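Peer 1: my questions concern the predicted model and sequence given below.
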Amino acid sequence: MSKKLKNEQQLLKEALRVGALYAEKRHAGRFESTDSVKQKVEYLYRLLVHDKLIQPLAKGQESEPLMKHKLALWISRQLPDDHPLLK
């Protein structure tokens, strides 16, 4: 498994927040308050793979922890270098 990022949990939260805005702007759906974190992670991961914004995980490697890690990596690359979550 990949090395854990610093602040990975907070990065994941930010990825879900930004990803929800992205999905809405793209008219690809919206997260509901009743959606579980697992559902949000899987949906956002699949949307970003579909839009070719992230590389898909290898077949058989699509676990929730790895999807969360991919989303945290994705958002860490979107944030400015001086963002508090990257320190």
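Peer 2: It's in.
Peer 1: use CA for all of it now, contacts and neighbours both
Peer 2: Will do.
Peer 1: quick one: contacts for Leu44?
Peer 2: Leu16, Gly19, Ala20, Ala23 (CA atoms under 8 Å, 6 or more residues apart in numbering).
Peer 1: contacts for stretch 22-35?
Peer 2: Ala20, Lys40, Leu44, Leu47.
Peer 1: let's go with 10 Å and repeat that
Peer 2: Leu16, Arg17, Gly19, Ala20, Leu21, Val37, Gln39, Lys40, Tyr43, Leu44, Leu47, Leu48 (CA atoms under 10 Å, 6 or more residues apart in numbering).
Peer 1: ok, structure two:
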Amino acid sequence: MKKHKNEAKLLKKALELGFAFAKKQGFADLDKSVPSTDRVECIYRLLVQAKQITPLAVDQEDGPNMKHKLVLWISRLLPPDHELLK
């Protein structure tokens, strides 16, 4: 699993866009008391269900792999010259 240079910032951006997508789909917003690991899993599962990303194998569904999958998803959505991809 290759790490991106700005992986933490890309994950933050992925969560922002993921929650915006969830809101458009009619889901309620998660409050700040929900742990970040649960937030990542919620957005990951929503994007898999919406067929925006391909699911991980069942034995690979853990926090780091889900985060990496979200980073890959957002890196494909951003324009190639975006500051987070440099």
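Peer 2: Ah, there it is. What you see is a predicted model, and the numbers here were worked out from it, not measured in a lab.
Peer 1: work out the TM-score between the chains.
Peer 2: TM-score of the superposed chains, computed with TM-score structural alignment, normalised by the length of structure 2, equals 0.95; 86 aligned residues with a CA RMSD of 0.8 Å.
Peer 1: on that earlier part again, now, of the contacts of stretch 22-35 of structure 1, which are buried?
Peer 2: Buried members of the contacts of stretch 22-35 of structure 1, scored by 16 or more other CA atoms under 10 Å, are Leu16, Gly19, Ala20, Lys40, Tyr43, Leu44, Leu47, Leu48.
Peer 1: host element of the fourth one?
Peer 2: Read it as Lys40 of structure 1. helix 37-50 (DSSP states H and E).
Peer 1: what's the mean deviation for that helix versus structure 2?
Peer 2: With mean CA distance after the TM-score superposition for structure 1, helix 37-50 of structure 1 departs from structure 2 by a mean of 0.4 Å once superposed.
Peer 1: give the aligned range of the very next helix or strand once past that helix in structure 2.
Peer 2: The helix or strand immediately downstream of helix 37-50 of structure 1 is helix 64-78, counting by DSSP H and E. Under TM-score structural alignment, helix 64-78 of structure 1 corresponds to residues 63-77 of structure 2.
Peer 1: just the buried positions in that stretch, please.
Peer 2: Met66, Lys67, His68, Lys69, Leu70, Val71, Leu72, Trp73, Ile74, Ser75.
Peer 1: so how far is His82 of structure 2 from the first one?
Peer 2: What it means is Met66 of structure 2. From Met66 of structure 2 across to His82 of structure 2, the span is 23 Å (CA to CA, to the nearest Å).
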